[in-house]
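Q: sequence and predicted structure below; questions after.
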Amino acid sequence: MNLTYRLEGIGYVIMNHGVDWFIQDTYVPFPRETIEESAQAHIDDIIAKAQEAVQEAITIEQLQQQILSQQEQIDALVLAQLMQGGSL
């Protein structure tokens, strides 16, 4: 992500790699003293949420690995029980 902004009318446009992405011309979701500060606050929020999403994805991958590991342990216990002549 390469986020920048330009002022336009009474608002701003956030661009991602130079391409218009968010157009805030009547509503400014992060009001600050200046429109420039508002645009930068909006960009900061987008970056923070993108980083949170990456962390969440890592957490999901870790949980999937834990589930797989637990399933392998359960399978090994079941196999050992069956090999000893036990039943389920």
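A: Looks like it came in fine.

Q: from now on I want contacts and neighbour counts done on CA atoms only, so please keep to that.
A: Will do.

Q: which residues of the chain fall in helices?
A: Assigned by DSSP state H, the chain shows helices spanning 35-83.

Q: OK, contacts around Arg6?
A: 12-15 (C-alpha atoms under 8 Å, 6 or more residues apart in numbering).

Q: how about 10 Å then?
A: 12-15, 20, 23, 35-36, 39 (C-alpha atoms under 10 Å, 6 or more residues apart in numbering).

Q: filter the residues you listed down to the buried ones.
A: 12-15, 23, 35-36, 39 (16 or more other C-alpha atoms under 10 Å).

Q: Ile23 and Gly11 touch, don't they?
A: Yes - applying C-alpha atoms under 10 Å, one finds Ile23 in contact with Gly11, separated by 7.9 Å.

Q: want to compare, so here's the second one:
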Amino acid sequence: MFKRNKTPQRKEFNFTTEKIFEDIEIIKQDVNQKNKLYLCLDDKLPTVEKQFLNIQEFLKGSDKLEDTAETLQELIAKLENLKHDILEHKKIIEKLVS
């Protein structure tokens, strides 16, 4: 007739902020305890979702394209300078030949 409530109930957390900070300071003094704490925290970190990895790869590719575009612009400027120099040398040679 009555269904059991299946929503989880929160447990009371009786530590004060000061007590938590004291415990962390104590843990920091012991290397083994500190490493255990870091391992526990690493286990609790959310995994990076695949879509975020794809975005990161896209951004890396965009950066590479931007660098390549800058390199090409520099090469175009050098080619323009060479073209200008060649035309100047051509005029000088034509004057010498005629």
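A: Ah, there it is. Nothing here was measured: the structure is a model prediction, and the numbers come from that model.

Q: any idea what the TM-score is?
A: In this superposition the chains share a TM-score of 0.53, using TM-score structural alignment, normalised by the length of the first structure; 53 aligned residues with a C-alpha RMSD of 1.9 Å.

Q: okay if I get the contacts of Arg6 of the first structure as a markdown table plus distance to Leu77 of the first structure?
A: Shown next, in a markdown table, are the contacts of Arg6 of the first structure (distance: C-alpha to C-alpha, whole Å):
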| residue | distance to Leu77 of the first structure |
| --- | --- |
| Tyr12 | 61 |
| Val13 | 59 |
| Ile14 | 56 |
| Met15 | 55 |
| Asp20 | 57 |
| Ile23 | 58 |
| Ile35 | 63 |
| Glu36 | 62 |
| Ala39 | 57 |
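
Q: the corresponding residue of the first structure for Asp63 of the second structure: how many residues sit nearby?
A: Taking TM-score structural alignment, Asp63 of the second structure has Gln51 as its aligned residue in the first structure. Using other C-alpha atoms under 10 Å, Gln51 of the first structure has 12 neighbouring residues.

Q: tell me the spacing between Gln51 of the first structure and Asp45 of the first structure.
A: Distance of Gln51 of the first structure to Asp45 of the first structure, computed by C-alpha to C-alpha, to the nearest Å: 10 Å.

Q: who are the contact partners of the match of Asp63 of the second structure?
A: By C-alpha under 10 Å, 6+ apart, Gln51 of the first structure lies in contact with 45, 57.

Q: and the one 5 residues further on, by the same measure?
A: Listed by C-alpha under 10 Å, 6+ apart, the contact set of Glu56 of the first structure reads 50, 62.

Q: so stretch 70-83 of the first structure corresponds to what in the second structure?
A: Stretch 70-83 of the first structure maps onto residues 82-95 of the second structure, going by TM-score structural alignment.
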